[in-house]
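J.: Sequence and predicted model, in that order:
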Amino acid sequence: MASLCSNLHPPFSFHVLSRQHNVPNCFFINSRVKFNPTRTITCKKASSRGPETDRVVKIKFEKTAVKQGDKKFVHEGLITESLSNGMFRILLDNKDLIIGYLSGKIRKNFVRVLPGDRVRVEMSPYDLTKGRIVYRLRNKDASG
């Protein structure tokens, strides 16, 4: 942040008092610093536009904590039975019988899934009896 305001000196330090940053010759438009991705800073700077003009600077901060997804197992199987509430009984290619539910994209796009369809299922390593149906595979005998 110090490099954006040209009127700050290199040995520059922030003074943090009650979650508020005080910067010499610069001040925040928002008096309190909130943890949002962009912050707005106003700096007084001598420029060609006038002796004392306000300059608004937008700073982008990167998120430090990135959520990492779990490793998913992907299997293919055949839907054998339709249960209530959008659940299906699926016989996987490795002869395991699991319960699968529709993913959000399939539900959102109104993809019709019926018994007898082949599907691709994502399974969590924590519970191998349930899976999420992420793709309905095309039948070989269906034309068009």
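T.: Great, that's in hand.
J.: When you work out contacts or count neighbours from here on, use the C-alpha atoms and nothing else.
T.: OK.
J.: contacting residues around Ile99?
T.: Ile99 makes contact with Met87, Phe88, Arg89, Ile90, Thr129, Lys130, Gly131, according to Cα atoms under 8 Å, 6 or more residues apart in numbering.
J.: Next up, a structure to set beside the first:
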Amino acid sequence: MSDGTTGLIVAGRVTDVLPRGLFAVRTENGPVTAGMGREAAHVVRVKPGDEVEVRLSPRDPTRGRIVGRTR
């Protein structure tokens, strides 16, 4: 079982807020649909235009999880 820590981390910009806690993120490699963090205590609050780091899914590189905001 994977603990969810594998996967490439890429930088991108949030372009749109989607339903159910998802965000559209544009990276230099193309678009990614990203979900929020694992735990409610560690929610990363983002809005369109924010620069974020996304951990890509090893199974589907068009999906990932926002792991942090870059300043």
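T.: Looks like it arrived, so ask away. On a predicted model such as this, the values are computed, not experimentally measured, just so you know.
J.: Show the contacting residues for the nearest residue in space to Ser47 of structure 1 that is not next to it in sequence.
T.: Excluding the flanking residues, the one nearest Ser47 of structure 1 by Cα to Cα, 6 or more residues apart in numbering is Thr53, at 7.1 Å. Counting by Cα under 8 Å, 6+ apart, Thr53 of structure 1 touches Lys44, Lys45, Ala46, Ser47.
J.: In whatever helix or strand Thr53 of structure 1 lives in, which residues are buried?
T.: Remark: Thr53 of structure 1 resides in strand 50-60, with elements defined by DSSP states H and E. Across strand 50-60 of structure 1, burial judged by 16 or more other Cα atoms under 10 Å covers Asp54.
J.: ok, now stretch 35-49 of structure 2?
T.: Gly35, Met36, Gly37, Val44, Val46.
J.: Run through the residues that contact the fourth one.
T.: Read it as Val44 of structure 2. Val44 of structure 2 sits in contact with Met36, Gly37, Ile66, Val67, Gly68, Arg69, where contact means Cα under 8 Å, 6+ apart.
J.: ok, now the first one?
T.: The neighbours of Gly35 of structure 2, taking Cα under 8 Å, 6+ apart as the test, are Gly21, Leu22, Phe23, Gly64, Arg65, Ile66.
J.: That one pairs with which position in structure 1?
T.: Counting by TM-score structural alignment, Gly35 of structure 2 corresponds to Tyr101 in structure 1.
J.: for the last one, same thing?
T.: In structure 1, the residue paired with Val46 of structure 2 according to TM-score structural alignment is Val113.
J.: quick one, what contacts its match?
T.: Arg136.
J.: So it lies in a strand, does it not?
T.: No. Using DSSP: H, G, I helix; E, B strand; the rest coil, the secondary structure at Val113 of structure 1 is coil, not a strand.
J.: now it: how far from Ile106 of structure 1?
T.: 9 Å (Cα to Cα, to the nearest Å).
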